[in-house]
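1. Make a model of this:
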Amino acid sequence: MKKILLIASVDFHFTSFHIPYIEYFQKRGAEVHIAARSGERTKELESMGVIFHPIDFSRSPYSPKLFRAFAELKNLMEKERFDLVHVHTPVAAFLGRFVAKITKTEPVLYTAHGFHFYKGAPILNWLIYYPMEKMAARWTHGLITINHEDYERGKSFHLKRKDGLFYVHGVGLSLENYSVPQNFDKEAQKEAMGFKESDQLLVCVGEFTKNKNQRQIIHAMQEVLKIDPSIHLLLVGRGEEEEHLKSWVEKLNISKNIHFLGYRRDIPEILWAGDAFILTSKREGLPRAVMEAMAAGLPIIATDIRGNKDLITHGEEGYLVPIGDIEKTKEAILKIMKDSEQVKEMRHKVKEKIKTYSIENTLLEMDKIYRIFINM
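-> Presented below is the predicted three-dimensional model:
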């Protein structure tokens, strides 16, 4: 029986993105091990038959916890002798590849869900993470990227295999979970949420952080509402910036049109009730929230950054706006909320574009990669 080791900083990384890949290995008779920080999702993974190894990885490359994590991971790899190691998340991935090197465990694959060094990244990110990745690349048999900027960057790395650089269409999305059902009553859903038929709903899903940059949307909405007061912004999520944003909305006197919905489990229904989606992040790898909105058929407004640009072509599936540009964000919102022929075409185009990012397609892409490195 083949033994597969998957490594990431925390357990919910796997329940959020990698359940289909765990099942992929299990269907082929492999024994799947996971090394990650234990949390609320550990029991869910163990219930799948996964062998879970609680290792307290830190997301910070400076944490003294990493010395203990190194020792535990070294003991694990020496004991189990894995046939394949697949690492995720920057710090855990670096440590995993280093330990694999010194224990002569191979092959090793790394999925970069978005390098911390990118066009426009803080200089500190380049000083810390770029040298780490250049070094770890030499211990990596396969580097898997999910956006084109990272793929191009990866061409400068010296991997253990010259043909070890790959591009895949993300980690995969179950399109049927987000596609609008034929019997869905949009107006009834809007009414149930407290909105009128004439109200237009702009949806944003994401953690409230400085990186997600909801301030840009709120600032733009202040200007939008001077022109069209029928537009409402639905902000879904939680986070450290939430209370600051709520206070700011109150001061701007636009709280009637800005709605904080908190953490929700009914994301598909909210998207189906919406008219457009917006995400103004400063950094993304490949934003799942945008992909979910595309599967629901919503035209997109997004910042002109890595990841967003892979999903959206300006004027085709939506509009790309510069980070911090309030005027262009306002213009994009007003354009996309008009039921014009161009916007109708965008709704069609997003549903066509997202098909390439389906879980069925990405599993096929990953199957081709896995078969290069392991026979099952």
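2. Could you use CA atoms for every contact and neighbour count after this?
-> Noted.
3. measure G142 to I374 for me?
-> 12 Å (C-alpha to C-alpha, to the nearest Å).
4. Which one's more surrounded, those two?
-> Higher neighbour count among G142 and I374: G142, with 25 against 12, using other C-alpha atoms under 10 Å.
5. The more buried one and L159 touch, don't they?
-> Yes: applying C-alpha atoms under 8 Å, one finds G142 in contact with L159, separated by 7.3 Å.
6. Quick check: neighbours shared by those two?
-> Both G142 and L159 are contacted by L165, under the criterion C-alpha atoms under 8 Å, 6 or more residues apart in numbering.
7. State the distance from I336 to V224.
-> 12 Å.
8. what's the answer for A71, then?
-> Separation of A71 from V224 (C-alpha to C-alpha) stands at 55 Å.
9. Between these two, which is the more surrounded one?
-> V224 (21 against 12).
10. looking at it, the more buried one is touching L334, isn't it?
-> Yes: counting by C-alpha under 8 Å, V224 does reach L334; the two are 6.9 Å apart.
11. which stretches of the protein form strands?
-> All strands of the chain, identified by DSSP state E, fall at 3-10, 31-37, 51-54, 84-87, 108-112, 142-145, 165-167, 200-205, 231-236, 258-262, 276-279, 300-303, 318-321.
12. Just say which of those strands is most tucked in.
-> Sort these by mean neighbour count, taking mean count of other C-alpha atoms under 10 Å, and strand 300-303 sits at the top with a mean of 28.
13. helices or strands next to that one in the packing?
-> Under the contact criterion of 3 or more C-alpha pairs under 8 Å, 6 or more residues apart in numbering; DSSP states H and E, strand 300-303 touches strand 276-279, helix 288-295, strand 318-321, helix 326-336.
14. and the angle from the last one to strand 200-205?
-> Okay, so that is helix 326-336. Orientation note: helix 326-336 sits at an angle of 120 degrees relative to strand 200-205 (axes from the mean of the first three to the mean of the last three C-alpha atoms, to 10 degrees).
15. ditto for the second one
-> Note on geometry: by the same axes, to 10 degrees, helix 288-295 and strand 200-205 are set 140 degrees apart in direction.
16. Show me how far helix 288-295 is from its chain's centre.
-> 10 Å (C-alpha atoms, centre = their mean, to the nearest Å).
17. One more, so I can put them side by side:
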Amino acid sequence: MRVDHAAGRRRRRVGTGRPIVYQNIGDPLFWAGSPARRLRVRSMLRRMAAVAALTETSRDVLISHFGVPPDRVEVLHNARRSDVFRPPGPEEKVAARRRLGLPERARVLAMVGALSPEKRIDVAITAVSPLPHDVHLVVAGDGPLRGELERRATTLAPGRVTFLGQLPEPLVLLWAADALLLTSTTEGVPGVLIEAGLCGLPVVSTDVGYVGDVVVPGRTGLLVPEGDVAGVGQAVREVLAGAPRLGLQARRHCLERFDMARVSDQWVRLLRALVTVEGEESA
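-> Next comes the predicted model:
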């Protein structure tokens, strides 16, 4: 536990009179890119009783670029319930495909996210277009680019790209899929990568943000440079060819690092430490 209790007492009052924990959920270098914004963020973070970072790398950034004292930054991973996000049985997989209207014998690539510029769904469509015709891309999500992306898919990969719109629960798509694809230009630690891994799906992703904490190249999937259309296509071929092996390792990796029960225990220890300080000060 790195939390400095005395520091927490000194810097806890940010309008509430209570200890405040800030949870960093994205890439701090991206959302605080300008000097003025970095200065404001630096001032705010230094007033926190504790700062929760998603990865060791983001912890280092918060310390080196924003001046947060090392003893007040805890690494608390993004997490999901492994009993909910689990590999489907054969019958569950077939049922999921039928529910979504997908071909039972296709090799299905899932994408989950907003249809907005930073997600670069256009890269995914272009990368999939020259792949064998049994490779089917299924996109869950909505956004301002939907019409444009649907037209692109009709032109480049007719009949092989399905837009589902918003899904109330992405689990059905993960159970229907053989792999997950992510082509964003910026990310933190996307929860969908953890959900996919726990469901036993390998991932092809652009190497942005802290994606590398979830996707271990050659072990749980593959990483490609941002905007590399040919690289995405080749990675998809390789990952689909090794999907059973990679999926088993993805599940194991995510259980070790991102299981909700494990991360919840870490949060409880952190919050109890701060509550103890608050009680001592009030006594």
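18. Which one of the strands of the first structure lies nearest to K246 of the first structure?
-> K246 of the first structure lies closest, by C-alpha to C-alpha, to one member of the strands of the first structure: strand 258-262, at 7.9 Å.
19. residue range for the closest one in the second structure?
-> Under the alignment (TM-score structural alignment), strand 258-262 of the first structure falls on residues 161-165 in the second structure.
20. how big's the offset between that stretch and the first structure?
-> For stretch 161-165 of the second structure, the mean deviation from the first structure after alignment is 0.6 Å (mean C-alpha distance after the TM-score superposition for the first structure).
21. roughly how far out does that stretch sit from the chain middle?
-> On C-alpha atoms, centre = their mean, the centre of stretch 161-165 of the second structure falls 20 Å from that of its chain.
22. same check, this time on stretch 178-192 of the first structure
-> Counting by C-alpha atoms, centre = their mean, stretch 178-192 of the first structure is centred 26 Å from the centre of its parent chain.
23. buried sites along that stretch?
-> Going by neighbour count (16 or more other C-alpha atoms under 10 Å), the buried part of stretch 178-192 of the first structure is 178-180, 186, 189-190.
24. Endpoint to endpoint, it covers what distance?
-> Stretch 178-192 of the first structure has an end-to-end distance of 19 Å (C-alpha to C-alpha).
25. List the contacts of that stretch.
-> 196-197, 268-269, 272-273, 292-293, 295-297.
26. will you turn the residues you listed into CSV that also has distance to I22 of the first structure and neighbour count?
-> What follows is the contacts of stretch 178-192 of the first structure, written out as CSV (distance: C-alpha to C-alpha, whole Å; neighbours: other C-alpha atoms under 10 Å):
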residue, distance to I22 of the first structure, neighbour count
K196, 44, 13
E197, 44, 12
P268, 25, 18
E269, 28, 18
W272, 30, 23
A273, 33, 24
E292, 22, 23
A293, 26, 29
A295, 24, 29
A296, 26, 29
G297, 29, 28
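27. So for E133 of the first structure, which of the helices and strands packed on strand 300-303 of the first structure sits nearest?
-> Across these, E133 of the first structure has its closest neighbour in helix 288-295 (23.9 Å, C-alpha to C-alpha).
28. so how far does the closest one sit from its counterpart in the second structure?
-> Looks like 1.0 Å for helix 288-295 of the first structure (mean C-alpha distance after the TM-score superposition for the first structure).
29. Where in the second structure does that helix fall?
-> So helix 288-295 of the first structure sits over residues 191-198 in the second structure, by TM-score structural alignment.
30. just stretch 206-214 of the first structure next, same as before
-> Mapped onto the second structure using TM-score structural alignment, stretch 206-214 of the first structure spans residues 113-121.
31. End to end on the matching stretch, go ahead and measure it.
-> 9 Å.
32. now swap in stretch 6-20 of the second structure and tell me
-> Start-to-end, stretch 6-20 of the second structure (C-alpha to C-alpha) is 14 Å.
33. same deal with stretch 284-292 of the first structure?
-> 15 Å.
34. and if you look at stretch 42-52 of the first structure?
-> Separation of the first and last residues of stretch 42-52 of the first structure by C-alpha to C-alpha is 7 Å.
35. With stretch 125-132 of the second structure instead?
-> One end of stretch 125-132 of the second structure to the other measures 13 Å (C-alpha to C-alpha).
36. Can you report how many residues lie near the spatially closest residue to L95 of the first structure that is not a sequence neighbour?
-> With C-alpha to C-alpha, 6 or more residues apart in numbering as the criterion, L95 of the first structure has its nearest non-adjacent residue at 6.8 Å, and that residue is F70. Other residues near F70 of the first structure come to 19 when the count uses other C-alpha under 10 Å.
37. what does F70 of the first structure align to in the second structure?
-> Aligning on TM-score structural alignment leaves F70 of the first structure without a counterpart in the second structure.
38. Can you tell me how far F70 of the first structure is from V99 of the first structure?
-> F70 of the first structure is 7 Å from V99 of the first structure, by C-alpha to C-alpha.
39. ditto for M376 of the first structure
-> Distance, M376 of the first structure to V99 of the first structure, using C-alpha to C-alpha: 24 Å.
40. residues near V216 of the second structure, how many?
-> Neighbour count of V216 of the second structure, defined by other C-alpha under 10 Å: 18.
41. Enumerate every residue touching the aligned partner of it in the first structure.
-> Matched across to the first structure, V216 of the second structure falls on T313, judged by TM-score structural alignment. T313 of the first structure makes contact with 319-320, according to C-alpha under 8 Å, 6+ apart.
42. what do you get if the cut-off is 10 Å, keeping everything else the same?
-> Counting by C-alpha atoms under 10 Å, 6 or more residues apart in numbering, T313 of the first structure touches 300, 304, 319-320, 350.
43. preserved in the second structure, out of the residues you listed?
-> Retained in the second structure: 300, 319-320, 350, out of these (criterion both residues aligned by TM-score structural alignment, their matches' C-alpha atoms under 10 Å).
44. Looking at those, spot the one nearest G285 of the first structure.
-> Closest to G285 of the first structure, out of all of those and judged by C-alpha to C-alpha, is L320, at 15.8 Å.
45. can you tell me which residues contact the closest one?
-> Going by C-alpha under 10 Å, 6+ apart, L320 of the first structure touches 278-280, 300-305, 308-309, 312-314, 328-329, 332.
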